[in-house]
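J.: Everything below, folded, please.
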Amino acid sequence: MAKQFDSIEAPHKRFIEDQHIYFVGSAAREGRVNVSPKGMDSLRIMGPNRIVWLNLTGSGNETAGHLRDVNRMTLMWCSFTTRPLILRCYGTAETVHPRDAGWDDLYALFDDHAGARQIYDMTVDLVQTSCGYAVPFFDNPRERDTLTKWSDDKGADGIAAYWEEKNRSTIDGADTGLFE
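T.: Predicted coordinates:
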């Protein structure tokens, strides 16, 4: 049932843009594998083999730490509505921090967000679709504003303090590169 493609084709792009949630998978050579749900307006398809996504401040920062060791990444979308489908993009990714030269151009693709932490620039080398027949239906998807309110309330100094306390290293102790 699975089909593989060398790049993101037009139907894949439409499917991705229709989804309200996506999942990011990453792992270092040692330690835990991380899978994290993402939402909001935080992802852009830049071409048939390139995706960028804005990472907002959260409770952990696993992806950043993992990519410092092994730069592989998987993104996954699944339909919770009428069309059963799972789509995965496999590839490698680079972390772009606000201090990096490419940040301004990439960040301009997104709405401003007080909790913006990194942007991941992914090169896709394989797209795979599968049936999704066992994925349940979910109705009434809508954005939560909790993270935006939390980030706005913290402000720049509060976000920096939070990064220092909670986002400096992965749960396995790897440095996430936030403070270089």
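J.: When you work out contacts or count neighbours from here on, use the C-alpha atoms and nothing else.
T.: OK.
J.: Counting by contacts, list what the longest strand along the chain packs against.
T.: Scanning the chain for the longest strand, with DSSP state E as the assignment, gives strand 116-130. Applying 3 or more CA pairs under 8 Å, 6 or more residues apart in numbering; DSSP states H and E, one finds that strand 116-130 contacts strand 3-5, strand 50-56, strand 86-96, helix 103-107.
J.: Could you also give me the structure for this second sequence? I'd like to compare it with the first:
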Amino acid sequence: MVHYYESLPEDLREWALQQKVFFTASAPLRGRHVNVSPKGLLDATFHIFDPNHAAYMDSAGTGIEMISHVYENKRITLMFCSLDEKPRIMRLFCTGTVIQRTDPKFPGLIESMGKKEFPGIRAVIMLDILKVQTSCGYGVPLLERVNYSEHLGERSENRKCYKDRPTLEKMLGTIVKKGKLDPFLQESNARSIDGLLGLREARKMRGEWLFAYDVGAWVRRQLFQGPAITFGVFIGFFLCSYGIAILTHIVDLTLKMYTMTARV
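T.: Model prediction:
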């Protein structure tokens, strides 16, 4: 059964924080690419402030799709799914705000989340939760505990098949130590696949005039609404040309109906 909530109930909040992975989905207003990304390390990066506000810490990566989409249209959806005995899928439909590591609010935000800054972090994504959806999750695979004793003897025990992967933290730590984080951001985080503006910090490093590019992006978004603008211009022209005549006709009809009613 599908259930909808206007905010995140306490039991779903606790359940979400117990999961090992969640996924983010975002898309541009125009373009061919819809982005979906897995996110782990919830204990270190994800925080729920209250039933309608959450945030997660976003590390540097080889793409900037989600941040570009949030800059453009603010739409972002998070999905959690259970891999244990009690199936469930939960989606958080949100609008997002990007708080870069260079933002003066960044240190205080990390502290309010109760987290610690880690090497390679590029931003915190603030989430305004608009709607919560849960569904059965019956089609999601079950993660079993497997007993390998028959193969390994006494050295084995029941184990889950996953654990937090330290690779990302090690990789980013190495990049930071070598002083290569800024060039990495410039190369990989300035534009999305569809050419949308990426991380403002990366663009600034490349010497871009941010204001001019931001205005240009805004103008392009307006022009993309071409059919709506054309229709609006047509309606405006029609009203200017015939609006007074139509209004006069309506008033005349109203007066005639009133006069006929009064006579009766």
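J.: hang on, the earlier thing: dump the helices and strands packed on strand 116-130 of structure 1 to a markdown table, plus distance to residue 35 of structure 1 and mean neighbour count.
T.: Shown next, in a markdown table, are those (distance: least, CA to CA, whole Å; neighbours: other CA atoms under 10 Å):
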| stretch | distance to residue 35 of structure 1 | mean neighbour count |
| --- | --- | --- |
| strand 3-5 | 22 | 12 |
| strand 50-56 | 14 | 22 |
| strand 86-96 | 13 | 21 |
| helix 103-107 | 24 | 15 |
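J.: ok, which stretches of structure 1 are strands?
T.: Going by DSSP E, structure 1 shows strands at 3-5, 22-27, 33-38, 43-47, 50-56, 72-78, 86-96, 116-130.
J.: Can you lay out the ones you listed as JSON lines showing distance to residue 14 of structure 1?
T.: JSON lines is the format used below for those (distance: least, CA to CA, whole Å):
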{"stretch": "strand 3-5", "distance to residue 14 of structure 1": "15"}
{"stretch": "strand 22-27", "distance to residue 14 of structure 1": "14"}
{"stretch": "strand 33-38", "distance to residue 14 of structure 1": "18"}
{"stretch": "strand 43-47", "distance to residue 14 of structure 1": "10"}
{"stretch": "strand 50-56", "distance to residue 14 of structure 1": "14"}
{"stretch": "strand 72-78", "distance to residue 14 of structure 1": "12"}
{"stretch": "strand 86-96", "distance to residue 14 of structure 1": "11"}
{"stretch": "strand 116-130", "distance to residue 14 of structure 1": "13"}
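J.: and the helix or strand hosting residue 216 of structure 2, which stretch of structure 1?
T.: Assigned by DSSP states H and E, residue 216 of structure 2 belongs to helix 210-223. Across structure 1, nothing matches helix 210-223 of structure 2 (TM-score structural alignment).
J.: contacts for that helix?
T.: Residues from elsewhere that reach helix 210-223 of structure 2 (CA atoms under 8 Å, 6 or more residues apart in numbering): 196, 197, 200, 203, 204.
J.: Pull up the aligned stretch in structure 1 for stretch 125-136 of structure 2.
T.: Under TM-score structural alignment, the match for stretch 125-136 of structure 2 is residues 120-131.
J.: what comes up buried for that stretch?
T.: Neighbour counts over stretch 120-131 of structure 1 (16 or more other CA atoms under 10 Å) mark 120, 121, 122, 123, 124, 125, 126, 127, 128, 129, 131 as buried.
J.: neighbouring contacts of that stretch?
T.: Against stretch 120-131 of structure 1 from outside (CA under 8 Å, 6+ apart): 1-8, 48-55, 73, 84-96.
J.: got it, and stretch 73-82 of structure 2?
T.: The contact list for stretch 73-82 of structure 2, computed with CA under 8 Å, 6+ apart, reads 16, 19, 21-29, 66, 69-70, 87-97, 137, 140.
J.: Relative to structure 1, which residues correspond to it?
T.: The aligned range for stretch 73-82 of structure 2 is 70-79, by TM-score structural alignment.
J.: For that stretch, what is the distance to the chain centroid?
T.: Put simply, stretch 70-79 of structure 1 sits 8 Å off its chain's centre (CA atoms, centre = their mean, to the nearest Å).
J.: again with stretch 141-154 of structure 1
T.: Averaged C-alpha coordinates place stretch 141-154 of structure 1 at 17 Å from its chain's average position (CA atoms, centre = their mean).
J.: corresponding residues in structure 2 for it?
T.: Aligning stretch 141-154 of structure 1 against structure 2 (TM-score structural alignment) gives residues 162-175.
J.: Mind listing what's buried along the matching stretch?
T.: Neighbour-count burial for stretch 162-175 of structure 2 [16+ other CA under 10 Å]: 172, 173, 175.
J.: Quick check, the first one in contact with residue 120.
T.: Think residue 172 of structure 2. Yes: in this structure, residue 172 of structure 2 is within contact of residue 120 by CA atoms under 8 Å, at 5.2 Å.
J.: shared neighbours, these two?
T.: Residues touching both residue 172 of structure 2 and residue 120 (CA under 8 Å, 6+ apart) are 60, 181.
J.: ok, and the closest non-adjacent residue to the most centrally placed residue in structure 2?
T.: With distances taken as CA atoms, centre = their mean, residue 76 lies nearest the centre of structure 2, 2.3 Å away. Distances taken as CA to CA, 6 or more residues apart in numbering place residue 26 nearest to residue 76 of structure 2, at 5.0 Å, with adjacent residues excluded.
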